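**Student:** predicted model follows, preceded by the sequence.
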Amino acid sequence: MSDKPKILVTQKVPDAAYPILESFGIVEANEEEGVIWSYDELLHRAPGHDYLFCLLTDTIDARFLETCAAANPRLKMIANMAVGFNNIDVATATRLGIAVSNTPGVLTDTTADLAFGLLLATARRIPESERFLRAGRFTGWGPLLFCGAEVYGATLGIIGAGRIGQAMARRASGFNMRVLYHNRSRLSAEEEQRYNLTFVSFEELLKESDFISLHCPYTQETHHLIGEREFALMKPEAILINTARGAIIDEKALVRALQTGQIASAGLDVFENEPAIEPELLQMEHVVLAPHIGSASLKTRSLMATTAANNLLAFQKGEVPPNILNPDVLDQQ
């Protein structure tokens, strides 16, 4: 019997990850593209593996971790192929001595591209006008046909000025936008100058922004960060962009705000109860919806996959994984 560690890959991932994993372990993988194992099936398969390569759609909770920690062999490390890790109970993993890693940095520009693309598409009503044309309803140019919002020179409010928020600000500079931001902690004066950012209170950002783009992590504190009170503070012409996490927005409150004209529109790549979408959003022509494709370029997804695999390889070699989230567990090994 091989003494190589056993690795479980929960979903079909880019090919670049597999040679790295196979160089040090025996890989069992979900080979069906687009198929996500249920929680029960994953819990049935995972015990007895040394390593778990998972994604945001996999729920790795306390029950799951305790079951895997009690198995033979026990679970040593989880590599999450995502920058976010709210799908994993990191506190329980740490208590059980299980290392956890993510893949930050590699998806920054790709996600910012998508966020700014949603901003442009929503402001200029591009998907709506394309559907109009494809339906054979275009009979000629008209002075009021699909007039949208001006982007050049408008005010962009960024909530969460980390890597992706800063990348969004860089893109806004090409459109001569005034860029406000709110963050848990204020950036240095040098960073503010570099990205042409102006720090304001949360309420001021909501009141003054023509476009509001969410780039904060999803935590207990940011759950429903944007709800009825916040929509009431926004301009009626405001457009909300979300490429962060769906539950940062109270989606039912968003529906009401759009229905009543409290805000003008929204561009969403993530949803509160994903993959379920509020039915009213699907019926709104002026809302732009994307199926969680923020990091979906071939280059970026391959980099995410190899980064996750290399985190596991580093652990196996006795090194500190570059993106470990709970380094204290290394003292327990």
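**Tutor:** Great, that's in hand. The structure displayed is predicted, hence computed values, not measured ones.

**Student:** CA only for contacts and neighbour counts going forward, please
**Tutor:** Noted.

**Student:** quick one, helices of the stretch 151-300 of the chain?
**Tutor:** In order along the chain, the stretch 151-300 of the chain carries the following helices (DSSP state H, counting those that start in this stretch): 163-173, 189-194, 202-208, 228-233, 251-260, 279-283, 298-316.

**Student:** now render those as TSV, adding mean neighbour count and distance to Phe64.
**Tutor:** Converted to TSV, those look like this (neighbours: other CA atoms under 10 Å; distance: least, CA to CA, whole Å):
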stretch	mean neighbour count	distance to Phe64
helix 163-173	21	31
helix 189-194	12	41
helix 202-208	19	37
helix 228-233	16	35
helix 251-260	18	29
helix 279-283	12	32
helix 298-316	21	19
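
**Student:** spatially nearest residue to the residue nearest to the spatial centre of the chain (excluding sequence neighbours)?
**Tutor:** Among the residues of the chain, the one closest to the centroid is Ala244, at 4.3 Å (CA atoms, centre = their mean). Excluding the flanking residues, the one nearest Ala244 by CA to CA, 6 or more residues apart in numbering is His215, at 5.2 Å.

**Student:** the one you found touches Asn242, doesn't it?
**Tutor:** Yes. Counting by CA atoms under 8 Å, Asn242 is a contact partner of His215 at 7.4 Å.

**Student:** one more to weigh against that first structure:
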Amino acid sequence: MSKVYLSAKLPEIATEKLIDAGFEVAVYNGNDLISHATLLENVADSDFLITPLSTKVDREIIDAAPNLKLIANFGAGFNNIDTDYAKEQGIVVTNTPKVSTNAVAEVTIGLILALSHRIVEGDKKMRREGFPGWAPLYFLGHEIAGKTLGIVGLGNIGSDVARKANALGMHVQYYKRTPLSDPEERSMKVTYAPLDTLIATSDFITINAPQTDENYHQFSTEAFEAMKSTAAIINVGRGPIIDEKALLNALTKDKIAGAALDVYENEPDVNDGFKLLKNVILTPHIGNATVEARDAMAKIVADNVILVDQGNSAKFIVNP
């Protein structure tokens, strides 16, 4: 009987599918993130590892599991896994793309709306002190219709953000390494802009890109200096794309108007300086934290274990 180790609790659909398929399933049931030492101990005799993107799977972990055939990452990202070394050892690594697209795009739009209408700030104010009553100039925000949204990273998620933003009356421009064709741009109602142009002309900038070596600290002091003073930045991509010290400096000196962060440079740690600012929204990496998305992700990882165990090719391989 093949053994599957889950280094975090997953939606029940995953364990049910695996048990029904005849696997021995062991699960880390702690409420905190699994430690490296605990993972090292439990993966040793496992044939399959299912792990969330918050757990590092390095050479030491891989070397400790001589029977390992598959590392199924529960998440679209896979920077937490040494994919090259896994390939050297004949271990397939997969992720769970696409199924979280709508959830993350909705959160992106939600953060734009929350920033522009000061929703989180207003909620805190009501809980803390209430308000004196409706007045014509009290607690004004801004409408997003007619504003320019700059999307950095127009993959599945960025494309869905563009569709949703268009429906809300925004003008959408984007930056990616390989621009779309003219027909694709017309179909999606988006316009390509070089990164420096996008930064300088957008009212809102959303980061919907995966982390790469090239985009580490892509948004640093220079980028924030170039943004409109009335603009805001939203990061639902990967934390290290933003130099958080530079962002905090830009916010405290009113170089830009606001920020919303769902991912962090040193996650799960959050710079305490952000917590003191009214024009910053902080959420705990909830981009795809919906029942629908997580159930779909759970189905993918379980199905991939079954496929590989049966001698078939897994879906969504990231180290071919």
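**Tutor:** Looks like it came in fine. Just so we're clear, the structure is a prediction, and the values are computed from it rather than from any experiment.

**Student:** ok so, going back, Glu150 of the first structure: which of the helices of the stretch 151-300 of the first structure is closest?
**Tutor:** Closest to Glu150 of the first structure of these is helix 163-173 (CA to CA; 12.9 Å).

**Student:** where in the second structure does the closest one fall?
**Tutor:** The alignment of helix 163-173 of the first structure onto the second structure (TM-score structural alignment) covers residues 156-166.

**Student:** re earlier: rebuild the helices of the stretch 151-300 of the first structure as a markdown table, extending it with distance to Pro127 of the first structure.
**Tutor:** As requested, these are exported to a markdown table (distance: least, CA to CA, whole Å):
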| stretch | distance to Pro127 of the first structure |
| --- | --- |
| helix 163-173 | 21 |
| helix 189-194 | 33 |
| helix 202-208 | 26 |
| helix 228-233 | 24 |
| helix 251-260 | 17 |
| helix 279-283 | 13 |
| helix 298-316 | 23 |
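
**Student:** between these, which gets nearest to Lys4 of the first structure?
**Tutor:** Nearest to Lys4 of the first structure, of the helices of the stretch 151-300 of the first structure and by CA to CA, is helix 298-316 at 10.2 Å.

**Student:** with the second structure superposed, average distance for the closest one?
**Tutor:** Helix 298-316 of the first structure: mean distance to aligned residues in the second structure after superposition is 0.9 Å, counting by mean CA distance after the TM-score superposition for the first structure.

**Student:** and that helix, which stretch of the second structure?
**Tutor:** By TM-score structural alignment, helix 298-316 of the first structure lines up with residues 291-309 in the second structure.

**Student:** give me the distance from the matching stretch to the chain's centre.
**Tutor:** Distance of stretch 291-309 of the second structure from the chain centroid (CA atoms, centre = their mean, to the nearest Å) equals 19 Å.

**Student:** any idea what Glu106 of the second structure aligns with in the first structure?
**Tutor:** Aligned partner of Glu106 of the second structure by TM-score structural alignment: Asp113.

**Student:** in the first structure, what residue corresponds to Lys125 of the second structure?
**Tutor:** Using TM-score structural alignment, Lys125 of the second structure lines up with Phe132 in the first structure.

**Student:** just give the nearest non-adjacent residue to its match, would you?
**Tutor:** Phe138 (6.7 Å).

**Student:** that neighbour touches Ser129, doesn't it?
**Tutor:** No. The criterion here is CA under 8 Å, and Phe138 of the first structure misses it with Ser129 at 9.1 Å.

**Student:** tell me which of these two has more neighbours.
**Tutor:** Ser129 (18 against 14; other CA atoms under 10 Å).

**Student:** helix or strand for that one, which one?
**Tutor:** Using DSSP states H and E, the element containing Ser129 of the first structure is helix 126-134.

**Student:** how about the strands of the second structure, start to end?
**Tutor:** Along the second structure, the segments classed as strands by DSSP state E run 3-6, 24-27, 48-52, 70-74, 92-94, 148-152, 171-175, 190-192, 204-207, 232-235, 258-261, 280-282.
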